[in-house]
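[1] What follows is a predicted protein model with its sequence.
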Amino acid sequence: MHSRHWFKSLLITACAAALAACASTNDRVLPDASGEAKPDVVWRINLGEGPGVTYTRLKAAVDGDTVYAVDTGGTVTAVELASGDRLWTKDLEQPILGGVSFKDDQLFVSLREGTLVALSTDDGSEQWRAMLPSEAVAQAAADEQRVFIQTVDGRVTALERDTGAQAWSYEAGMPVLSVRGTGTPLITDRLVITGYATGKLVALDKVLGIPRWDIRLGVPDGRSELERLVDVDGSPVSDGRIIFAAAYHGKVAAVSEMGETIWQEEGSTYTSPELALGSVYLTLDDDSIQAYDMMTGAKAWLQTELMGRGLGQVTATGTYLAVGDEEGYVHFISQVDGGIEGRIMLRPRPLHINYPHQPEATNWRLSRGRDFGIRSNMLDTDEGLLVYTNAGDLALIELR
């Protein structure tokens, strides 16, 4: 009798746990998105191994009517923007970590073994390879003479564009623990501006590589190293006059090119700010989206309906903000008031049977370690919005 009661108690406990799990799943029901944004897929191609479950953001690059994109397996692909037709493919025979960037007729790709490769935009032919101090997980940036890249060990390295020879290298002190990520440096006429795991935004002389000024966006505070993380993982951005940057466990700030702080507001994030319609938009670390006035830093609106969905960086497209989540949805949000105006799911065809009376996402349950979310930054183009999924699909979305 005792064992029978014990089994009954165990069964009740198991059922309660199952019901709690179902309730937890149902708590993530998508908010209404029946607004004016009507997204359609123009074309969609698979590039191979996407970011997958590894925490990488393989951002593509657009030059006129051509898209350049990479996969983690080591392949660089040129695609016609309007049609999605492949123009050429280059296998670098090493895993790729940091996406692709371009300047004039050159592409720059960072490999897992700490190498930066320069390729021709015409056919992908290799021009040079240069060893870096460590691996780089963000895109490089370039001007007419040099290419600049930040590695995970806290260094910024400048290389000559024609040969790959090192011009200078600047190393900043690193904390005991940091978030594994860096941003792409912002290049101005005189400066290379980038963020560090110390919570500082640092401006380096573009010619000499020496610091010209720094601004603190986050102050380490807390008992544990986790609580003291203040990384500036996103890239600083500029409207041509003012520089905007943000830190995890820190602030979002507007800074002049002379290093003077114009305004600072609370805004903990892993991502970069987005600028549009006189506002600064930011995905916060709790997956809410905050809008700030570009000139004063005043908070305009806060979108909280997508919290907990593993959002990426917001991208301005038309009068909307687009943001991807870990389930493979792209949400379109009004830049004016933060309302959700539309949505589209970008996943491969269902791997399993359709479950009746279940959310659409149930049909694409993660299988064998696959990840169908969207982590890479999206790109707004003249033809529409470019989205690169964790499953390796590159898609062009237009809004009706």
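    Okay, I see it. Residues are numbered from 1 along each chain as shown.

[2] use CA for all of it now, contacts and neighbours both
    Fine.

[3] all strands for the stretch 301-400 of the chain, in order.
    315-317, 320-324, 329-334, 340-345, 379-380, 385-388, 393-399 (DSSP state E, counting those that start in this stretch).

[4] I should have written the stretch 101-250 of the chain there, sorry.
    Using DSSP E, counting those that start in this stretch, the strands of the stretch 101-250 of the chain run over 106-111, 115-120, 126-131, 141-142, 146-150, 155-160, 166-171, 186-187, 191-195, 200-205, 211-216, 237-238, 242-246.

[5] now for these, which one comes closest to Glu326?
    Nearest to Glu326, of all the strands of the stretch 101-250 of the chain, is strand 242-246, at 22.2 Å by Cα to Cα.

[6] Give me the neighbour count for Gln335.
    22 (other Cα atoms under 10 Å).

[7] Contacts only, for the nearest residue to it once chain neighbours are set aside.
    Leaving aside its sequence neighbours, Gln335 sits nearest to Tyr320 (Cα to Cα, 6 or more residues apart in numbering; 5.2 Å). For Tyr320, the contacting residues are Phe332, Ile333, Ser334, Gln335, by Cα atoms under 8 Å, 6 or more residues apart in numbering.

[8] Among these, which one has the most neighbours?
    Ranking these using other Cα under 10 Å puts Phe332 first, with 30 neighbours.

[9] show me what contacts that one?
    Contacts of Phe332 by Cα under 8 Å, 6+ apart are Ala37, Tyr320, Leu321, Ala322, Val323, Ile340, Glu341, Gly342, Arg343.

[10] try this one side by side with the last:
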Amino acid sequence: MRSFTRLYRLAVLGVATASLASCGLFTQKDARYDPAPLTQYAPTLAVAPVWTATLGSGGGYGFIPHVVGDTVYAAAPSGSLVALDLATGAVRLQIATPPLSAGVGSDGRTIAVATQKGVVLAYDAQGKELWHAQADSAVNVPPLVSDGIVVVRTTDYRVQAFDAATGKLKWNVQRPGPALALRTSIQMIAEPQLVIVGMPNGRLMAIDAASGAVRWDSTVSSATRGASDLERISDIVGAPQLIGSTLCAVSYQGHTTCFDAAQGGRALWSQSISSSTGMTTDGQTLYLADDHSVVHALGVKDGHSLWQQSALLNRQLSTPAVVGPAVALGDYQGYVHFLSRADGHLMARLQLSSDPIRSSLVATPRGVLVQTDGGKLILVGVRG
């Protein structure tokens, strides 16, 4: 197991590098893959930082701020876990942890992160450690806390649930996986009595939160195409989106697909649009940046294209967030771009850092939360 895990880690770390290099983003040998220069336009949206918090050092895909009520939970790889007031950024709780690989999940009572040694750490709302438990392998996906359990997805294709009060392992689900997997923004979601998780083989599972029984298992896209392991990567990325009984997901080098969650995951429609970061929704429309950072808006009902925006081509866009009249996306130079939800035109942009923004943006009633690779967390307010 240790040998497999080590090989898997090397593969995961190499895939993102290999994928970007094959696209010319590192070598710049092919001008078709150069990041688009920033264009001039007339801003129609007022955006500005409301507060900034320093979390620690580092960041990346496994570190996504999490909001419960008026509290923001966030973590940094260097070993820091904080709870902040959403309105002001004031620190409510700060915990020194071992170096982390992913975080953070919380239901407001239990707060969970994962260390670089595959240990799941759980704290109560006052910051007292409740328990720690060893996952079967590394954890690069933020833990999910819901229904009295803490759920992690490990790098050996397991989904493990620990009792939120005691840390006792309650159930374990494993599926066979491909030789390579993509390290990117991935999140599990919870619905009443269900855990919904995307896997690195292009499949989406609904798991009973109490028993670990797989209620249904559906295919977003197949990983059978391609001559090499790299070309066959078909990971489900970002967080699945549930709109009523319609559940939507997107895969890398695959498809955007929606299912009827009430009818055992029956496929409703599928479009040949893939992404390396994931999607968001406003309840009527799905928004996502494809593998080349072309932003798409698709109707939830039937997947028809509403608009496309290619002005940010190859700018390595983050998972988007819907905020006010706009959809916001971060890029590799620390910019956040705001596009009109109605037609995709550029409404505003703001450079928050020189560090990349790889963490998923998070929409809140106060604005959009942006976590940079430099360990900063910023709330950006939106007016207009």
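    Looks like it arrived, so ask away. Note that the structure is predicted; figures quoted are calculated from it, not measured.

[11] Can you calculate the TM-score here?
    The TM-score (TM-score structural alignment, normalised by the length of structure 2) is 0.87; 352 aligned residues with a Cα RMSD of 2.1 Å.

[12] Spatially, which two of the contacts of Phe332 of structure 1 are the most separated?
    Across the contacts of Phe332 of structure 1 (Cα to Cα), the longest gap, 13.3 Å, separates Ala37 and Val323.

[13] Name the residue in the two with the higher neighbour count.
    Val323 (25 against 21).

[14] That one and Ala138 of structure 1, how far apart?
    From Val323 of structure 1 across to Ala138 of structure 1, the span is 19 Å (Cα to Cα, to the nearest Å).

[15] Can you find the partner of Met295 of structure 1 in structure 2?
    When structure 2 is aligned by TM-score structural alignment, Met295 of structure 1 is paired with Lys301.

[16] just Gly209 of structure 1 next, same as before
    Using TM-score structural alignment, Gly209 of structure 1 sits opposite Gly212 in structure 2.

[17] residue contacts, its match?
    With contact taken as Cα under 8 Å, 6+ apart, Gly212 of structure 2 is in contact with Ala161, Lys170, Trp171, Asn172, Val173.

[18] and the residues you listed, which two are the farthest apart?
    Lys170 and Val173 (10.5 Å).

[19] Give me the common contacts of the two.
    By Cα under 8 Å, 6+ apart, Lys170 of structure 2 and Val173 have these common neighbours: Gln160, Gly212.

[20] who's more crowded, the two?
    Using other Cα under 10 Å, the more surrounded residue of Lys170 of structure 2 and Val173 is Lys170, with 17 against 14.

[21] what does the more buried one align to in structure 1?
    Under TM-score structural alignment, Lys170 of structure 2 pairs with Ala167 in structure 1.

[22] how much space between that match and Thr184 of structure 1?
    Distance from Ala167 of structure 1 to Thr184 of structure 1, by Cα to Cα: 18 Å.

[23] coming back round to it: please pull up the equivalent of the residue nearest to Gln335 of structure 1 in structure 2.
    Using TM-score structural alignment, Tyr320 of structure 1 sits opposite Ala326 in structure 2.

[24] Pick the one among the contacts of Gly212 of structure 2 closest to Asp373 of structure 2.
    Ala161 (28.7 Å).

[25] aligned partner of the closest one in structure 1?
    Counting by TM-score structural alignment, the partner of Ala161 of structure 2 is Ala158.

[26] before we move on, what about Val195 of structure 2?
    By TM-score structural alignment, Val195 of structure 2 lines up with Val192.

[27] Count the neighbours of its match for me.
    Val192 of structure 1 has 26 nearby residues by other Cα under 10 Å.

[28] That one against Ser169, yeah?
    No. Using Cα atoms under 8 Å, Val192 of structure 1 is not in contact with Ser169, being 11.8 Å away.

[29] roughly how far apart are the residue of structure 2 most remote from its centre and Arg341 of structure 2?
    Centroid-distance maximum for structure 2: Ala42 at 30.7 Å, with Cα atoms, centre = their mean. Separation of Ala42 of structure 2 from Arg341 of structure 2 (Cα to Cα): 17 Å.

[30] what do you get for Gly69 of structure 2?
    Gly69 of structure 2 is 25 Å from Arg341 of structure 2, by Cα to Cα.

[31] Equivalent analysis for Arg153 of structure 2, please.
    32 Å.

[32] Next, count neighbours for the equivalent of Ser221 of structure 2 over in structure 1.
    By TM-score structural alignment, Ser221 of structure 2 lines up with Gly218 in structure 1. By the measure other Cα under 10 Å, the count of residues near Gly218 of structure 1 is 25.

[33] Pull the contacting residues for the nearest residue to Gly218 of structure 1 once chain neighbours are set aside.
    Take Gly218 of structure 1 and drop its neighbours on the chain: the residue closest to it by Cα to Cα, 6+ apart is Gly250, 4.0 Å away. Applying Cα under 8 Å, 6+ apart to Gly250 of structure 1 gives the contacts Gly199, Leu217, Gly218, Val219, Val230, Glu266, Gly267, Ser268, Thr269.

[34] what do you get for Tyr68 of structure 1?
    Ala60, Ala61, Val62, Val76, Thr77, Ala78, Val79, Val100.

[35] Which of these sits closest to Gly310 of structure 1?
    Among those, and counting by Cα to Cα, the member closest to Gly310 of structure 1 is Ala60, at 20.6 Å.

[36] Might one say that that closest one is in contact with Ser101?
    Yes. Using Cα under 8 Å, Ala60 of structure 1 makes contact with Ser101 at a distance of 7.4 Å.

[37] What does Ala60 of structure 1 correspond to in structure 2?
    Ala60 of structure 1 maps onto Pro65 in structure 2, by TM-score structural alignment.

[38] What sits closest to that match if chain neighbours are left out?
    Using Cα to Cα, 6+ apart, the closest residue to Pro65 of structure 2 is Ala74 (4.7 Å).

[39] returning to what we had before: adding distance to Asp287 of structure 1, write the strands of the stretch 101-250 of structure 1 out as TSV.
    Compiled in TSV, the strands of the stretch 101-250 of structure 1 are given as follows (distance: least, Cα to Cα, whole Å):
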stretch	distance to Asp287 of structure 1
strand 106-111	29
strand 115-120	33
strand 126-131	37
strand 141-142	28
strand 146-150	26
strand 155-160	29
strand 166-171	32
strand 186-187	25
strand 191-195	21
strand 200-205	23
strand 211-216	24
strand 237-238	21
strand 242-246	15
